[in-house]
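Engineer: Turn this into a model:
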Amino acid sequence: MSTSMRVMELVRFGAADTAFAARELPRPTPGPGQVLVRVLATSVNPLDLQTRRGDYRDQVALPTVIGNDVSGVVVETGPGADDFQPGDEVWYLAPIFAGQGTYAEYHVVDQALAARKPARLSHVEAAGLALVGVTVWEALVERAAVRVGERVLVHGGAGGVGSAAIQLAGALGAEVVTTARSKDHEFVKGLGADIAIDFSTGDYVPQVRALGGVDVVLDTVGGDTLTRSPEVLADRGRVVSLVDIPEPQNLLAAWGVNATYHFVFASPGRAKLEALGRLVDRGELRPMIGAVLPLADIAEAHTLLEGGSTGEGRRRPRGKIAIAVHPLDQQPHGTGASARKS
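Structural biologist: Now for the predicted structure:
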C-alpha cells in the first residue's frame, strides 16, 4: 500500500474555483481504537460551503482537508480496534472540525463512530446519507420527538436534508407538509410528502394555517423561518433549525403558542447510523443522489450545491451531490434517485 494519498486541500477561503488544490499527503496511520478507511465516496454539504467561504475560520486553520461523509472499506486497524477487520465496508459521519476531513483517498476514524454499510446501498448512496441522515435523526427523533399522527412541516423538501427529512417523518408516522417549487412537487410527493406548497409563488403561512397548523417545523432554509414559525404552530409546537442565523429574530410570538426551539449541529455516532440503516433495510429511507462527480471536481460540486451553473451548463440537482473518490461500486443500486457520473 502506498504511503501517500491524493486529497483536495482547502488552501484559501472564498470562491470555489480558487479555494482547492490537488495535493499528495502522507497516508494516515490508525491509532489505538481507530481504523484506516479507504474512502470510496464522500459528499458535499452546506456545512462544506460555509467552511470554504470562511464562516468558521476561527475553527479551521489553512491549509486543510474538509468534508465529513465517508463510505468505504477498512484497510487497517489500530491497537484495540476489534470491531472491524480489513475488508469490512463501513460508513460514518466524521467528527466536524476535528482532524483531517474526507476529501481524501484515506481517512482515520475512531471505530466507535463507524457502522457497517447497509447492503442495499452503494458507496455513493451511503456517503450521501451519512451527514444528512444523522442530522434529521437528531432533529426529528432526538429533539422534536415526532409522534405518530402529528403534522410536520419540512422546509426545502427537494434538497439533500429535506428529502431525507420527508422520508424519516413519514416513517415516524407523521403527516408531512413540505415547501418546494412546483417543478419539484412530484419529486417530494414520491418521497412521501402528503402536501407540497410552492413557496416561490405565495406566502406559505396562510396555506399551512388552512390545514390547521403543524406540530413540528423543520427549518433547512433560514431567513425569517424562526420568526414566522409560531404563525403555523399548534400549541406546544416545536421548531428545529439546522441553519446558522446571524441576524436577530423576534421570537415574541413563540410565547403565544408555548413553542419550543431547538438548534441542531449534527454529532457523529454509530447508534444513529445503525438506526438509519434499519430504515434503509425496511425500504423506508433511501438516499436521493442527484449527481456524482470525481474528487478532482470538488470545486464544481461546490458551485452546483450553491445553485450556480458549471461550464457545461449544469445546475444544482435535487437531493445530494456525491463524490466518487475511487471508482469501485459507485453507481446507485436503484434505491435512490438516478445519478449521473461525471
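Engineer: C-alpha from now on. contacts and neighbour counts both.
Structural biologist: Noted.
Engineer: Pretty sure P95 sits against N68.
Structural biologist: Yes. Assessed by CA atoms under 8 Å, P95 is found in contact with N68 at 7.0 Å.
Engineer: show me what contacts the closest residue in space to F199 that isn't next to it in sequence?
Structural biologist: Counting by CA to CA, 6 or more residues apart in numbering, T179 is the residue found nearest to F199 once chain neighbours are left out, at 5.8 Å. Going by CA atoms under 8 Å, 6 or more residues apart in numbering, T179 touches L153, V154, H155, G156, G157, A196, I197, D198, F199, Y204.
Engineer: For the first one, give its distance to A98.
Structural biologist: If you measure L153 against A98 using CA to CA, to the nearest Å, the figure is 33 Å.
Engineer: Which one of the two is surrounded by more residues?
Structural biologist: When neighbours are counted by other CA atoms under 10 Å, L153 comes out ahead of the other of L153 and A98, with 30 against 10.
Engineer: Which of the three states applies to the more buried one?
Structural biologist: What DSSP: H, G, I helix; E, B strand; the rest coil gives for L153 is strand.
Engineer: I have a second one here; can you model it like the first so I can compare?
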Amino acid sequence: MQSTGCNGVSWLRKCVLQAARRNYAASVNVTPAGSTGKEEQHLPPATPTKSLEKMRGWQMHSYGDIDELLLSDNLKTPQIRSSNECLVRVRTTAVNPIDLAMLRGYGATVLNKLRCQPGGGIEFPLTLGREFCGELVQKGMAVTSEALKLGARVWGVVPVHASPGAHAEYVAVPSYCLAPAPKLLDDSEAASVLYAGLTAWSGLYITGGLGGVCGATTSAGGGAHKRVLVLGGSGGVGTLAIQILKSQGAQVLATCSENAVEMVRGLGADFVVDYKNSEAMDELCKYAPYDIVLDCAGHGGAHAADLKFDYRQYITFSSPLLANIDQQGLGLGAIKNMVDLVQTNVKSLTQRGGLVKWGFFNPAPHGIAFLQQLVRQRKLTPLIDSSFGFEDMPKAFERMKCGHLRGKIVVKL
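Structural biologist: Next comes the predicted model:
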C-alpha cells in the first residue's frame, strides 16, 4: 500500500509539472519538450474584441436649440436591465419631428417621470433618436424568438419615454420593439420606416378603427373602399400613410406643396392638390364626406372645423396633450386637455359632422409585422429626403428644422 501511495503522488506531481510547462510554453509561444504541438492545433487564435463598455453618441445636457447637441466618444454603453431586452449596434438611425420637439423640451414633464428610475430624478443627459437599423449583439434570457438571433440584422424603435435613444453606437430596447430587418431594404431605408410607419398605422387602425377590431389588434390591416384625405402627404408620416392606405384598397386623396404633387401622385394617391391653391383645395369638396381626414401636416385639432368639407373622423398627430401638461402642470394640464378635446369636438360635430381624435405613435409588435408584410409584398417603400454622416447630426436637425421634407432624414454611423 505504501508503494502504491508513493506512485500516486509521483504521478500527480508529474501531471502538475507537465501542465506548468505547457502553460509556460503557451505564454512564450514555444512547443514544450516531448510535445508535438498537435494538441493545440484546433484552438482558435486569440483575437482582441472591442469593448462594449464605452461608445460614441450625441447627448443634450439642457433643453434648447440644436447647439445643445454634443458628440462624445466616452459614453457608457446601455446595459440590458431586464430579461426581455436586447442590445443593438446601430448602423443607421433617423431624425424625426419628435426629436426636434424633445430637444426644445416638449413633453418634459411627463416623459421625465416615465424615464427616471424609482428614487432617481436625473433628467440629463439625454440621447435622442427613436428608430434604427443595426446588428443584434446581446439579448436577455427571456428573448427566445428564433427570428432574433445574435448577429442578425434588425430594425427597431425606441419608446418615446425611453433614454438613451438611437443617436448613438448602441441602443437597448425591449424585444417587442425589434424585428428582423426586411432584406428588400438597405440600412438607410430600414431605418426610415418604423417610427413614421407605426405612427401612421396607429392613427389609422387604432385611433381611426379603419380595419375594425382585427385591424387594431392584429396585422390584418383593412380599409378597402374607404375614402381618406391625407393632409401633408409628402412628409415622413404622410408618404407611408398613403402607401399603407393604397395597399389596403382605400381611395386616397392628399395635399402637399406644388413641387411635391407629382411625387405624391407617384406613391399612388388618386387625387393630389397644392394646399396653397385655394381653387384646387375647393375641388376636395367634391369627394366629401371623408371617412378619415388624417392630419400629417401638424395643423392640430383646431383646424378641423375650418375645413370646407364634411368628414366622419379628423385624426391629428399634433395633439396638445403633453404641451398642456408642460405649461400647466399635471393637474391643470389634464383638465386643459379635457376642455380642449370637448371644445374642438363640439365645434367639429356642429360644423362638419365628425369627431376630432388624437393619434399617437404606438410600438405594437403587430404593427411592425404589418409593415414588414407590406415591404415583402413590395407595397411600401420609404422615401429618403436626405442623408448625413454621424458627425453631422446637427446638420440633420437643421434640415428637420427647415421643414418641407420629402420623406425621411437618415444618419449613417
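Engineer: Looking at P95 and N68 of the first structure, which is more packed in?
Structural biologist: Using other CA under 10 Å, the more surrounded residue of P95 of the first structure and N68 is N68, with 25 against 19.
Engineer: how about the more buried one, what's its partner in the second structure?
Structural biologist: Residue pairing (TM-score structural alignment): N68 of the first structure is matched to R130 of the second structure.
Engineer: Spit out the contact partners of that match.
Structural biologist: The contact partners of R130 of the second structure, taken as CA under 8 Å, 6+ apart, are A94, V95, N96, D99, V157, V158, P159, V160, G165, A166, Y195.
Engineer: Please repeat the previous calculation with a cut-off of 7 Å.
Structural biologist: V157, V158, P159, V160, G165, A166, Y195 (CA atoms under 7 Å, 6 or more residues apart in numbering).
Engineer: ditto for S3 of the second structure
Structural biologist: Neighbour list for S3 of the second structure: empty [criterion: CA under 7 Å, 6+ apart].
Engineer: in the helix or strand harbouring it, what counts as buried?
Structural biologist: Secondary structure from DSSP states H and E places S3 of the second structure in helix 2-28. Buried residues in helix 2-28 of the second structure, counted by 16 or more other CA atoms under 10 Å: R22.
Engineer: picking up where we left off before, residue in the second structure matching the residue nearest to F199 of the first structure?
Structural biologist: Checking TM-score structural alignment: T179 of the first structure goes with T255.
Engineer: Am I right that its match sits in a strand?
Structural biologist: Yes. Per three-state DSSP, T255 of the second structure lies within a strand segment.
Engineer: burial count for A210 of the first structure?
Structural biologist: Neighbours of A210 of the first structure under the rule other CA under 10 Å: 9.
Engineer: how much space between it and I197 of the first structure?
Structural biologist: For A210 of the first structure, the distance to I197 of the first structure - CA to CA - is 12 Å.
Engineer: again with V232 of the first structure
Structural biologist: V232 of the first structure sits 14 Å away from I197 of the first structure, going by CA to CA.
Engineer: Comparing those two, which shows the higher neighbour count?
Structural biologist: Remark: of V232 of the first structure and I197, V232 carries more neighbours, 24 against 21, as counted by other CA under 10 Å.
Engineer: Hmm, that one is touching P206, no?
Structural biologist: No. If you go by CA atoms under 7 Å, V232 of the first structure and P206 don't touch, sitting 8.2 Å apart.
Engineer: now the strands for the stretch 101-250 of the second structure?
Structural biologist: With DSSP state E, counting those that start in this stretch, the ranges of strands along the stretch 101-250 of the second structure come out as 131-139, 153-157, 170-174, 178-180, 227-231.
Engineer: Let's have those in a markdown table, adding distance to R21 of the second structure.
Structural biologist: Output for the strands of the stretch 101-250 of the second structure, formatted as a markdown table (distance: least, CA to CA, whole Å):
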| stretch | distance to R21 of the second structure |
| --- | --- |
| strand 131-139 | 37 |
| strand 153-157 | 45 |
| strand 170-174 | 43 |
| strand 178-180 | 49 |
| strand 227-231 | 76 |
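Engineer: G389 of the second structure is nearest to which of the ones you listed?
Structural biologist: G389 of the second structure sits nearest to strand 131-139 of all the strands of the stretch 101-250 of the second structure, at 14.2 Å, using CA to CA.
Engineer: can you pull the buried residues of the closest one?
Structural biologist: In strand 131-139 of the second structure, counting by 16+ other CA under 10 Å, buried: E131, F132, C133, G134, E135, L136, V137, Q138, K139.
Engineer: any idea which of those residues is the one closest to L185 of the second structure?
Structural biologist: Looking across those and measuring by CA to CA, the closest to L185 of the second structure is C133, at 10.3 Å.
Engineer: Who are the contact partners of that closest one?
Structural biologist: Residues counted as contacts of C133 of the second structure (CA under 7 Å, 6+ apart) are V90, R91, T92, T93, V154, W155, G156, D187, A190, A191.
Engineer: Tell me which of these you also see in the first structure.
Structural biologist: Retained in the first structure (both residues aligned by TM-score structural alignment, their matches' CA atoms under 7 Å) from these: V90, R91, T92, T93, V154, W155, G156, D187, A190, A191.
Engineer: Can you get me a residue count around the counterpart of the fifth one in the first structure?
Structural biologist: Mapped onto the first structure by TM-score structural alignment, V154 of the second structure lines up with V90. Other residues within reach of V90 of the first structure, judged by other CA under 10 Å, total 23.
Engineer: Wasn't H185 of the first structure part of a strand?
Structural biologist: No. Looking at H185 of the first structure with three-state DSSP, it is helix, so not inside a strand.
Engineer: give me every residue that touches it.
Structural biologist: Counting by CA under 7 Å, 6+ apart, H185 of the first structure makes contact with A196.
Engineer: For it, give its distance to L36 of the first structure.
Structural biologist: 42 Å.
Engineer: Equivalent analysis for E300 of the first structure, please.
Structural biologist: Note on E300 of the first structure: its distance to L36 of the first structure, by CA to CA, is 28 Å.
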